[in-house]
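okay, sequence plus prediction incoming.
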Amino acid sequence: MAQNPPYKICFVPKSKEEKEEDEKNYKRYSEIVATTFPTAEGWFDVPIYQCQGFWYSFEMAGVGPLAFQDHFKARPSDILLASIPKCGTTWLKSLAFSIMNRKSHPPSALQQHPLLKFNSHDLVPVMEMMLYNNNLNGNRIPNLDILPSPRLFGTHIPYTSLPQSIALSGSRIIYICRNTKDNLVSWWHFINKLRLKNSLEPMKVEEAFKMFCKGTSSYGPFWEHVLGYWKASLEKPQSVLFLKYDELVIEPALHLKRIAKFMGCPFSSMEDKEGVVDQIIKLCSFENLSNLEVNQTGICDVGIPNNAFFRKGKVGDSANYLSPEMLEQLDHITKEKLHGSGLML
């Protein structure tokens, strides 16, 4: 695909002074990561670093989390799609983008729809990976002010590490999680696709299991990440909507209407009669998205092949890869971690 992702317009030309200031900031962030943050063995044969209790890949996010925290200025109309990787992020982005833009890009007009031209991650960029990532943006702070409202962004940052401006502005957050076992297996498959691309030996599932349970997976520990958003959704339900991938699979229409209402653009009775909800579900279905040319042959702007974001999309597939002992241990850890929270996965 020759076209640049829409968010690229945020990287406008800057003055010499502005460029120097950006480079100064990124140099400072890099020094902080290199000298003060703990590190551990990563999933790509390069270390990961721990920031504010969670683990990040320098290769995939650079120092983006720190730049995102310092420089993002939220608006009340902003909507942030949050998740830990491999919990249905691609699907949620496709659904939310289609809901928000259904007037200008009707889901029935398939030939012109942006989802046919771009992977959903290029339409809803991950803030710390695609907008503030020094490895990708050349040490430039994006100018997000030029984007019209409402703005739709994605993030994998844990709730407690989000920029303060998000809470202060009243921006809305939609968080999606998944059952622990399927998340692990999906992440393991995803990582092995990337390892193969980088000429690395596949990681054994036993090794992935060990690192996941220790919490040293990207943006992990998994349980603390999920709990952060879960507690926020209980405390501020008007600001944080908590979704479960497993439930979205079973009743997509019900949850699509919940999402639209939460976003401030509910479906009208006329749209309901005209089948707009079903059209969006069909447009964003795993079967449709995974078979699009852009998702079979294209490459996401962070350098990941788009087909890596699609595998099966099934609930319970982890039982085909994890031993009974592994499944039992993950259930035990999950029960222990979530005890007393009211959340069940």
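That came in fine, so what should we check first? Residues are numbered from 1 along each chain as shown.

could you use CA atoms for every contact and neighbour count after this?
Fine.

is it fair to say F190 lies in a strand?
No - remark: F190 does not belong to a strand; assigned using DSSP: H, G, I helix; E, B strand; the rest coil, it is helix.

go ahead and confirm it touches F309.
Yes - using C-alpha atoms under 8 Å, F190 is in contact with F309, at 7.3 Å.

ok, those two, which is more surrounded?
More crowded of F190 and F309, by other C-alpha atoms under 10 Å: F309, with 23 against 18.

OK, contacts around that one?
For F309, the contact set (C-alpha atoms under 8 Å, 6 or more residues apart in numbering) comprises 90, 190.

cool, and Y229?
Each residue near Y229 by C-alpha under 8 Å, 6+ apart is listed here: 158-159, 175, 240, 242.

and the next helix or strand past the helix or strand hosting it?
Y229 is part of helix 222-235, with elements assigned from DSSP states H and E. Counting by DSSP H and E, the next helix or strand C-terminal to helix 222-235 is strand 240-244.

contacts for that following strand?
By C-alpha under 8 Å, 6+ apart, strand 240-244 touches 172-178, 229-230, 232-233, 259, 262.

whatever helix or strand comes next after that strand packs against which elements?
As assigned by DSSP H and E, the chain's next helix or strand after strand 240-244 is helix 245-250. Packed against helix 245-250 by the contact rule (3 or more C-alpha pairs under 8 Å, 6 or more residues apart in numbering; DSSP states H and E) you find no helix or strand.

would you mark the buried spots in helix 245-250?
245-246, 248 (16 or more other C-alpha atoms under 10 Å).

one more structure, for comparison:
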Amino acid sequence: MDSVQDVECYVPESNEFQELLQSLPFERGAMCNPIHLYKGIWYRAHSLEAAMAFQRHFQARDTDIILATAPKSGTTWLKSLVFAVTHRSQYPVTDQNHPLLTTNPHGVVPFLELIYRNNKNPDLTSTPPPRIYSTHVPYTMLPESVQTSKCQIIYLCRNPKDIFVSMWHFGNMLLKDIPSSQPITIEESFERFCKGITMFGPCWEQALEYWKKSIEKPEEILFLKYEDLKANINSQLKRIAKHLGCPFSSEEENEGVIEDIANLCSFKHLSNLEVNKTGKLFFFQVVENNVFFSKGEVGDWINILTPSMVEKLDQVVEHKLNGSGLTLN
């Protein structure tokens, strides 16, 4: 196993975190990036330090909305849908000046891990309600104020086979811009993914945790499946709006507002906007907006994974979810 010093160039801001980092199990992840195991979940060093700062300092409001996902589970789509639903009075969906026409969804709904990476104790008090944030962290890493407040959480999960395929494509698009990146075969990447050794993984552990909490607190946590969004976006948008306390009126339904939101936030529409074809964002590196729009299809794994790969991952996930009532297929 490589040492942390050999592969992790990130310099923590505190000696305390540096000492913690040195004590954690370390591996190369499914895309060969250096990740550390903390309380059963794998993190990049900068993401873990930011997540811990978020957990320590964030003060939730009852009007807050937290969008939680595992990476490559439809995060970009969920952000656009929730922003459009909650701001439809301020920004009518057919408005030619709608923010989603000129700003990538990650720009209107920021990642808490990025906010707290740039500033370990930011002042978020001036942001008007509803404040909408997103995160990849598990439920147990959410701040106590989130868990005990009445803020709304929406969790979106996806079939792990499609998560892996989307991650594989996304990772390769990013790695091509890093000259020092180390190549990894899809077979090796898949083996690591099956072991859960991937950023914020294992994804099935995270999904199961939010699933159980959504059963305990259905009034605060809405559990969605990517596949259900694809199958019937209108009914899922109704669920989202109702959960967030802004249900669609009969008049809105008759005027086609739900369909307009679905069309505004569709993969085809968003991916063809100029901002998402040529714009860039800074995550842990400069990222072109177009990498957030891959195929977005359900079942694309069938074109990439071999039958033996499918059988192996299905067995892993079924074993982990056995008896829970949750399925991820």
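Sure, I can see it. This is a predicted model, so every value here is computed, not measured.

TM between them?
The TM-score (TM-score structural alignment, normalised by the length of the second structure) is 0.92; 314 aligned residues with a C-alpha RMSD of 1.5 Å.

of the contacts of strand 240-244 of the first structure, just say which sits nearest to D78 of the first structure.
R172 (6.4 Å; C-alpha to C-alpha).

what sits against the counterpart of the closest one in the second structure?
Under the alignment (TM-score structural alignment), R172 of the first structure maps onto Q152 of the second structure. Q152 of the second structure is in contact with 62-66, 220-222, 243-244, counting by C-alpha under 8 Å, 6+ apart.

now do 10 Å
Q152 of the second structure makes contact with 61-67, 132, 146, 218-222, 243-245 under the criterion C-alpha atoms under 10 Å, 6 or more residues apart in numbering.

ok, longest helix in the first structure?
Ordering each helix of the first structure by length in residues (DSSP state H) puts helix 16-36 first.

would you mind listing the buried residues in that helix?
22-23, 25-26, 29-30, 33.

before we move on, the earlier item: how about the buried residues of helix 245-250 of the first structure in a markdown table, adding distance to S218 of the first structure?
Shown next, in a markdown table, are the buried residues of helix 245-250 of the first structure (distance: C-alpha to C-alpha, whole Å):
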| residue | distance to S218 of the first structure |
| --- | --- |
| Y245 | 19 |
| D246 | 21 |
| L248 | 24 |
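
closest to S104 of the first structure out of the residues you listed?
Checking the buried residues of helix 245-250 of the first structure against S104 of the first structure by C-alpha to C-alpha gives L248 as the nearest, at 25.3 Å.

the closest one against L95, yeah?
No - between L248 of the first structure and L95 no contact is recorded; they are 11.1 Å apart, counting by C-alpha atoms under 10 Å.

hang on, the earlier thing: helices - which of the contacts of Q152 of the second structure land there?
If you go by DSSP H, those have 146, 243 in helices.

show me which of the contacts of Q152 of the second structure are buried.
Taking 16+ other C-alpha under 10 Å as the criterion, what is buried in those is 61, 63-67, 132, 146, 220-222, 243-244.

show me which of those is closest to T198 of the second structure.
For these, the minimum distance to T198 of the second structure (C-alpha to C-alpha) is 20.0 Å, reached by L67.

what do we get in the first structure for the closest one?
That one, L67 of the second structure, aligns with L81 by TM-score structural alignment.

list the residues that contact that match.
Per C-alpha under 10 Å, 6+ apart, neighbours of L81 of the first structure: 89, 92-93, 96, 124-126, 152-156, 172-176, 240-241.

equivalent range in the second structure for the helix or strand that the longest helix of the first structure is followed by?
Proceeding N to C from helix 16-36 of the first structure, the next assigned helix or strand is strand 39-40, under DSSP H and E. On the second structure, the counterpart of strand 39-40 of the first structure by TM-score structural alignment is residues 26-27.

list the contacts of that stretch.
1-4, 7, 33-38, 42-44, 192, 197-198.

which of those are buried? Put it as a PyMOL command.
Buried residues within the contacts of stretch 26-27 of the second structure, by 16+ other C-alpha under 10 Å, are selected in PyMOL with:
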select buried, resi 4+33+34+35+36+37+38+42+43+44+192+197+198
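
list the ones among the contacts of stretch 26-27 of the second structure that fall in strands.
Using DSSP state E, the subset of the contacts of stretch 26-27 of the second structure located in strands is 34-38, 42-43.

want to throw the residues you listed into TSV with distance to R117 of the second structure?
Output for these, formatted as TSV (distance: C-alpha to C-alpha, whole Å):
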residue	distance to R117 of the second structure
P34	17
I35	16
H36	17
L37	18
Y38	17
W42	17
Y43	13
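
ok, these vs E205 of the second structure, which is closest?
Among these, and counting by C-alpha to C-alpha, the member closest to E205 of the second structure is W42, at 11.3 Å.

how near is the alignment partner in the first structure of the closest one to V249 of the first structure?
Under the alignment defined by TM-score structural alignment, W42 of the second structure corresponds to W55 in the first structure. W55 of the first structure sits at a distance of 29 Å from V249 of the first structure (criterion: C-alpha to C-alpha, to the nearest Å).

same deal with I174 of the first structure?
Where V249 of the first structure is concerned, I174 of the first structure sits at a distance of 16 Å (C-alpha to C-alpha).

tell me, what residue is most central in the second structure?
T69 (3.5 Å; C-alpha atoms, centre = their mean).

list the contacts of that residue.
Contacts of T69 of the second structure by C-alpha under 10 Å, 6+ apart are 75, 78, 134-138, 154-158, 200, 203, 206-207, 210, 224.

go again with 7 Å.
75, 135-136, 155-157 (C-alpha atoms under 7 Å, 6 or more residues apart in numbering).

ditto for I304 of the second structure
Neighbouring residues of I304 of the second structure by C-alpha under 7 Å, 6+ apart: there are none.

how about a cut-off of 8 Å?
By C-alpha under 8 Å, 6+ apart, the neighbours of I304 of the second structure are V165.

what's the match for it in the first structure?
Correspondence of I304 of the second structure to the first structure, assessed by TM-score structural alignment: Y321.

and N263 of the second structure, by the same measure?
Alignment note (TM-score structural alignment): N263 of the second structure maps to K282 of the first structure.
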